[in-house]
Each structure stands twice: as C-alpha cells, then as structure tokens.
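Peer 1: Quick one, what's the 3D model for this:
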Amino acid sequence: MYQFSYAEVTQDSSATAREREREALDRMVDALKHAEAAGPRSREAIDAIYLTRNLWSVLVEDLATPGNALPDELRASLISIGLWIMREAEAIRLGQRESFSTMIEVTTMIRDGLGE
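Peer 2: Reported below is the predicted structural model:
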C-alpha cells in the first residue's frame, strides 16, 4: 500500500491540470490556424470561434473562483487576456475583423508558458 503526502497529490493534480489546459490550448491554436488559412467566413472559422469562446469562458470562470491558486495579479491578467480574446473572436464572427493571427500569437504564448 502506498501513502502519499497531500503536497505530492496536489502537486501531481496541479501538473495534470496544467497539462490538460496546455492540450486544450494546443487544440485551440490548431483550430485558429486552420481558420486563418480557410478565411473568416469558413466552417473552420465558425468552429474555431466556437471552441475559443467556450474554452476561454471555462478558463475565465476558473480564474475568477476564489479557490484558484494562481497569484491575484496573474489571474487578473489572464482574465483580461481571455476577455480580450473572446471579444476578438466575436469581432471576427461579426465581420469586424478578418484575421486570427493575433489570437493565435497570444494563445500560443500562454500555452507555452504552461510548460514552464
């Protein structure tokens, strides 16, 4: 029988959660890249916008919970970024923007930061 300390379990859980977040952001970046290549009125764009809005909604909600372990300043910054990305996605959906490139760049930086 194995015994683990609480710190070991929470560290593993945190690492697992970070990996799941990284995989979700990977999927989003891939979808955004396909949308960029296919154009803002394509099926790929619709799918990427839907995925982006849903994933960032979940992330922002999690970041806003009092139990989130990230430092307050980082949480606030990530919430601001998430809200900005959701507004950008909506602007593309409404035909006010044409390019996904900035969302791809910002999401890639956040995803890459999860590996650190």
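Peer 1: CA atoms for contacts and neighbours, from now on please.
Peer 2: Noted.
Peer 1: what are the ranges of the helices in this protein?
Peer 2: Listed in chain order, the helices of the chain (DSSP state H) span 6-38, 43-64, 72-93, 101-114.
Peer 1: Against which helices or strands is the longest one packed?
Peer 2: Under the contact definition 3 or more CA pairs under 8 Å, 6 or more residues apart in numbering; DSSP states H and E, helix 6-38 sits against helix 43-64, helix 101-114.
Peer 1: Another sequence for comparison is provided below:
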Amino acid sequence: MSVTAYKRTISHTEAPRQIERRILAQVTSELETQFLEFDNAERRLERLQLLADGLRHTLLKNQMVWSTFKMDLTETENGLTPELKASIISLALWVESHTQGVLAGGKPVKPLIDINRTIIDGLSGRQFETAAE
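Peer 2: You can find the predicted model right below:
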C-alpha cells in the first residue's frame, strides 16, 4: 500500500479529533523522551548541545502542530465556539513564545508537554470524565 493510499485510508477512518489527538500524542511522546536531560542540564551550553542533537527538530515539529491548530481555528468552517477558539489560539501563541525560549536554551520543555497533555486529554474527552466525578 502506498503512503498516499494509507493517508487516504486514515482520513476516511479517523475523525478529525482522533487525527489531531494522534499527531499531538506522537510529538508529545518525542518531547517526553528528550525533556528530562534538557530540563536538568545545569549549563546553557549543555542545553544547546541537546537542541543540536535532535530536540530542536522535535520542538519545531510541536510548534508546527500548534501553528496548524491556530490556522484551522481561523477557518469559517471550524465549528468551535468563539471563546474556545480564542483560548486555543492564545495557547498556540504561548507555545510559540515558550518554544523560542527553549530554543534559546533558557526555558524548560516540561510546560510544553503539560499543555500538550491537557489538550490530548480534551481531545479524548477525559476532562469531562474527571469533571463529572
């Protein structure tokens, strides 16, 4: 099966929320495997080396996911409420800003993971289960 056929099959079998959740979970998993060493590095030079060793690529991938979310939220076909759109766009802007701080070697990765996990839970419907209990 070609990659194009595989992508077409996925788009026909997964709902948009499932696709968003899967993509965000994948990049979050990549961040999680790299963040401890980065966040625990005491020297900026160590952090910059970890960025060069692959973390930079993962951070940019995460930022691309959030940029895609932001662009999608501006589409007229997007059915979310204006308040929810504004909140997610605000998060996307925060992710962009925080990512720049991480790329400069001065901010930790963990807050990006925390935001992603919160959105993954929301896309899974888990925040409603917790709130209802």
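Peer 1: TM-score of the superposed pair?
Peer 2: Counting by TM-score structural alignment, normalised by the length of the first structure, the TM-score of this superposition works out to 0.80. Behind it: 102 aligned residues with a CA RMSD of 1.6 Å.
Peer 1: circling back to that earlier point, from the helices and strands packed on helix 6-38 of the first structure, which stretch is densest packed?
Peer 2: Comparing these by mean neighbour count (mean count of other CA atoms under 10 Å), helix 43-64 comes out on top with a mean of 18.
Peer 1: List the contacts of the counterpart of Thr65 of the first structure in the second structure.
Peer 2: Under the alignment (TM-score structural alignment), Thr65 of the first structure pairs with Glu75 of the second structure. With CA atoms under 8 Å, 6 or more residues apart in numbering as the criterion, no residue contacts Glu75 of the second structure.
Peer 1: Any chance of the helices and strands packed on helix 6-38 of the first structure in TSV with distance to Ala91 of the first structure as columns?
Peer 2: Converted to TSV, these look like this (distance: least, CA to CA, whole Å):
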stretch	distance to Ala91 of the first structure
helix 43-64	10
helix 101-114	12
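Peer 1: For Asp72 of the first structure, find the nearest of those.
Peer 2: helix 43-64 (9.2 Å; CA to CA).
Peer 1: what's that closest one in contact with?
Peer 2: Counting by CA under 8 Å, 6+ apart, 24, 28, 31-32, 34-36, 38-40, 68, 70, 75-76, 78-79, 82-83, 85-86, 89-90, 93 sit against helix 43-64 of the first structure.
Peer 1: are any of those residues buried, and which?
Peer 2: 24, 28, 31-32, 34-36, 39-40, 75, 78-79, 82-83, 85-86, 89-90, 93 (16 or more other CA atoms under 10 Å).
Peer 1: Around the nearest residue in space to Lys107 of the second structure that is not next to it in sequence, how many other residues sit close by?
Peer 2: Spatial nearest neighbour of Lys107 of the second structure, excluding adjacent residues (CA to CA, 6 or more residues apart in numbering): Gly101 at 5.2 Å. Neighbours of Gly101 of the second structure under the rule other CA atoms under 10 Å: 14.
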